[in-house]
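Q: Using only what follows, build the 3D model:
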Amino acid sequence: MFRRQIITAALALALVPMGAALPAQEAVMSAEEVENLLTGNTAAGVWDGVPYKSYFGPNGTTIYDPADGDALVGKWRVNPETGQFESFWAAVGWTAYSVLRTDRGLAWEVDGQTYPFELVEGRELAE
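A: You can find the predicted model right below:
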């Protein structure tokens, strides 16, 4: 009888798809990882329904280029104490974001919201 219960339990576990019960995996990137990831590269994603590209220059300049408007020039840095990416725009000042590695790729996280993005090597903005 005990042997039958073990076999039944093993068969039931075998029928559950691998990873089906696992939650989505997210890992906050370190300051060094964020710096290496962004410097000299472009992020492409959708922010509040608007496709965008953002370039992160090695000199601390960033260019945000939304599909529905004019490009904006700001500043960026990585806070070594928190590991967060920070951007500066004249209209809002400095804003901090965590950068995540997820099971689907990369994402910004701010105020409990995540915004997936893809990384494109180099400067890839509409001229």
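
Q: going forward, measure contacts and count neighbours with C-alpha atoms only.
A: Fine.

Q: Could you identify the helix or strand that succeeds whichever strand in the chain runs longest?
A: If you go by DSSP state E, the chain has its longest strand at strand 93-102. Next along the chain after strand 93-102, taking DSSP states H and E as the criterion, comes strand 105-110.

Q: next up, for comparison:
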Amino acid sequence: MIRFALTLAVLAGAADAQSVKLSADEIATLLTGNTAVGTWEGNAYRQYFDADGSTIYAQEGARSARGSWRVEGEEYQSIWASDTEWEGWLVMEYAGQWFWVSKITPPTPFDVVEGQELVVQ
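A: Next up is the predicted model:
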């Protein structure tokens, strides 16, 4: 009986789940001083977002990249040394999971770790 009730509760929650686009303030609060952890194009990564607008992108077995980040409109944006223009992504939340979303990439999930955690401890 308990298992049945839990299953119904989970199904009801899933039916009610909706994706939510974060506002500029919510994106800044989520990322500032924290590290995003996920997989991008098949590679595990960690990216730290400093309050001063600098960012560090790290992948195991590769050299770290330094760039800049900002929130413009309702997008997270970054620029790297080799880029000539800022690139932007929406940040969405769905069922407790964060996603990077753009017009050219599928929604890509990520987690957020508090503080600068570029090295797995």
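
Q: what TM-score do we get after superposing?
A: The TM-score (TM-score structural alignment, normalised by the length of the second structure) is 0.81; 110 aligned residues with a CA RMSD of 2.2 Å.

Q: one step back: what comes up buried for the longest strand of the first structure?
A: For strand 93-102 of the first structure, a neighbour-count test (16 or more other CA atoms under 10 Å) marks 96, 97, 98, 99, 100 as buried.

Q: Same question for stretch 103-123 of the first structure.
A: For stretch 103-123 of the first structure, burial by neighbour count (16+ other CA under 10 Å) applies to 106, 107, 108, 109, 114, 116, 117, 119, 120, 123.

Q: What about residue 7 of the second structure, how many residues nearby?
A: Residues lying near residue 7 of the second structure (other CA atoms under 10 Å) number 12.

Q: Using the three-state scheme, assign it.
A: helix (DSSP: H, G, I helix; E, B strand; the rest coil).

Q: Excluding chain neighbours, what is closest to residue 30 of the first structure?
A: residue 83 (5.1 Å; CA to CA, 6 or more residues apart in numbering).

Q: Quick one: map the one you found onto the second structure.
A: With TM-score structural alignment as the criterion, the equivalent of residue 83 of the first structure in the second structure is residue 74.

Q: before we move on, back to that, specify which member of the buried residues of stretch 103-123 of the first structure is nearest to residue 52 of the first structure.
A: Checking these against residue 52 of the first structure by CA to CA gives residue 117 as the nearest, at 9.5 Å.

Q: pretty sure the closest one is touching residue 106, no?
A: Yes - using CA atoms under 8 Å, residue 117 of the first structure is in contact with residue 106, at 5.6 Å.

Q: on that earlier part again, which other helices and strands does the longest strand of the first structure contact?
A: strand 26-28, strand 85-89, strand 105-110 (3 or more CA pairs under 8 Å, 6 or more residues apart in numbering; DSSP states H and E).

Q: I'm done for today, thanks for sticking with me.
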